[in-house]
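Participant: no sequence on this one, just coordinates:
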């Protein structure tokens, strides 16, 4: 808009028209809808990724400990022959789980059957449950084929704080 004063000077009025204000509010509302529907939920997804990464660390740590033990109570602790169920060896254990030894003396992989996060010591004063708060862990060990007893399936199930169960498995053969 231009106004003309009696002195011959023109004056231009600055500001927004009603149409410009409505269009600006429309654009702003569309931007807010996009932010709330696309970008803000990413924060929740990033927490889930962190939980999954921490569950993998926990499972890997436990699996490494288990993997370092011998196959069976009746397998030679120094390796070599005879392995359990070998022609000149003892039969493999039929009952899987601890053989009466305390947790720090587990010596074969099936001793870990039934283990949970509260049984795992990280060091002399701290458990895994202290470090991995609100995580749950369960270990199962079973024969892949109960008839041959040639391999054991180790399953580590980690439950994240958001109640997502993530399963990690490994097969250990009798060698």
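Facilitator: That came through, no problem. No experiment lies behind these values; they were computed from the predicted model shown. Residues are numbered from 1 along each chain as shown.
Participant: Going by C-alpha atoms from here, please, whenever you check contacts or count neighbours.
Facilitator: OK.
Participant: what about the helices in this protein?
Facilitator: Secondary structure of the chain, counting by DSSP state H: helices at 18-34, 41-67, 128-131.
Participant: Now tell me what touches stretch 67-76 from outside.
Facilitator: 77, 79, 82-84, 89-93, 107-110, 172-175 (CA atoms under 8 Å, 6 or more residues apart in numbering).
Participant: Report the buried residues of that stretch.
Facilitator: By neighbour count on 16 or more other CA atoms under 10 Å, the buried set for stretch 67-76 is 67, 69, 70, 71, 72, 73, 74, 75, 76.
Participant: Nearest spatial neighbour of the second one, chain-adjacent residues omitted?
Facilitator: Setting aside the residues directly before and after it, residue 69 is nearest to residue 108 in space (CA to CA, 6 or more residues apart in numbering), at 4.9 Å.
Participant: residues in contact with the one you found?
Facilitator: Contacts of residue 108 by CA under 8 Å, 6+ apart are 66, 69, 70, 71, 72, 73.
Participant: Second structure follows, compare the two:
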């Protein structure tokens, strides 16, 4: 019995079909790179937002636990406010950590006794290099973080600024007033900066 000619039944990709398949795959890869992959990176934003909120609140609690000014309640058992009984409040230009509270230009948090002592950058030397504020220590020096959690905060640092505030709370004051504004800026590299603000009154 003669063999059948099956040459006409054999099919494969033609050159044009192969080129078309490559073009379609290239378009699919462009879509993945342009839309899907960036969304994967954005999924880290809620993680950093939650960490920033926790760090910002913890730092603010640590700062607000201190008194209004270095000259407030000078004997630790009185109710004297600075500005009363000849105890002059610290001038705006002199706000910041005092000599006895600094060790090698870093703040001894345990010795800090008023809110403006914390004015500065809290992070590694590399993180604070681009800051206009003086580095006062590592983030862990200000906010106690367990060893297990330290890796979660390695890309986070703080900038703390404390200054006198106008009576209407509508801007920074250039003279001594009855309140200070505390600004804690939590920086998270490319995942955004988060600002926390509080006021401490002279009471």
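Facilitator: Okay, I see it. Only a predicted model underlies this, so the values are computations on that prediction, with no experimental measurement involved.
Participant: Report the TM-score for the pair.
Facilitator: The TM-score (TM-score structural alignment, normalised by the length of structure 1) is 0.68; 167 aligned residues with a CA RMSD of 4.2 Å.
Participant: now for residue 174 of structure 2: what does it line up with in structure 1?
Facilitator: Counting by TM-score structural alignment, residue 174 of structure 2 corresponds to residue 146 in structure 1.
Participant: among the helices of structure 1, which is nearest residue 151 of structure 1?
Facilitator: helix 41-67 (12.8 Å; CA to CA).
Participant: mean shift between that closest one and structure 2?
Facilitator: On superposition with structure 2, the mean distance recorded for helix 41-67 of structure 1 (mean CA distance after the TM-score superposition for structure 1) is 1.3 Å.
Participant: and that helix, which residues are buried?
Facilitator: Quick answer for helix 41-67 of structure 1 (16+ other CA under 10 Å): 48, 51, 52, 54, 55, 56, 58, 59, 62, 63, 66, 67.
Participant: And the last one? What does it align with in structure 2?
Facilitator: Residue correspondence to structure 2 (TM-score structural alignment): residue 67 of structure 1 is matched to residue 64.
Participant: how about the strands of structure 2, start to end?
Facilitator: Under the criterion DSSP state E, structure 2 contains strands at 102-103, 106-107, 120-122, 135-137, 157-164, 179-187, 193-201.
Participant: corresponding residues in structure 1 for the fifth one?
Facilitator: Strand 157-164 of structure 2 corresponds to residues 136-143 of structure 1 when matched by TM-score structural alignment.
Participant: cool, the last one as well?
Facilitator: Counting by TM-score structural alignment, strand 193-201 of structure 2 falls onto residues 165-173 of structure 1.
Participant: buried set for the matching stretch?
Facilitator: Buried residues in stretch 165-173 of structure 1 (16+ other CA under 10 Å): 165, 167, 168, 172.
Participant: Now render these as CSV, adding distance to residue 133 of structure 1.
Facilitator: Shown next, in CSV, are the buried residues of stretch 165-173 of structure 1 (distance: CA to CA, whole Å):
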residue, distance to residue 133 of structure 1
165, 15
167, 18
168, 19
172, 30
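Participant: nearest to residue 26 of structure 1, of those residues?
Facilitator: Distances from residue 26 of structure 1 to the buried residues of stretch 165-173 of structure 1, taken by CA to CA, are shortest for residue 165, at 43.4 Å.
Participant: Skipping its backbone neighbours, what lies nearest the closest one in space?
Facilitator: residue 159 (4.4 Å).
Participant: which residues touch that neighbour?
Facilitator: 55, 135, 136, 137, 165, 166.
Participant: Repeat the analysis, applying 6 Å as the threshold.
Facilitator: 135, 136, 165 (CA atoms under 6 Å, 6 or more residues apart in numbering).
Participant: Okay, it and residue 108 of structure 1: tell me how far apart.
Facilitator: 25 Å (CA to CA, to the nearest Å).
Participant: same thing with residue 73 of structure 1?
Facilitator: Counting by CA to CA - residue 73 of structure 1 and residue 108 of structure 1 are separated by 6 Å.
Participant: Same question for residue 165 of structure 1.
Facilitator: 26 Å.
Participant: What of residue 143 of structure 1?
Facilitator: 14 Å.
Participant: same question, residue 30 of structure 1
Facilitator: Residue 30 of structure 1 is 61 Å from residue 108 of structure 1, by CA to CA.
Participant: From the centroid of structure 1, which residue is nearest?
Facilitator: residue 55 (2.3 Å; CA atoms, centre = their mean).
Participant: Which residue in structure 2 aligns with it?
Facilitator: Match for residue 55 of structure 1 (TM-score structural alignment): residue 52.
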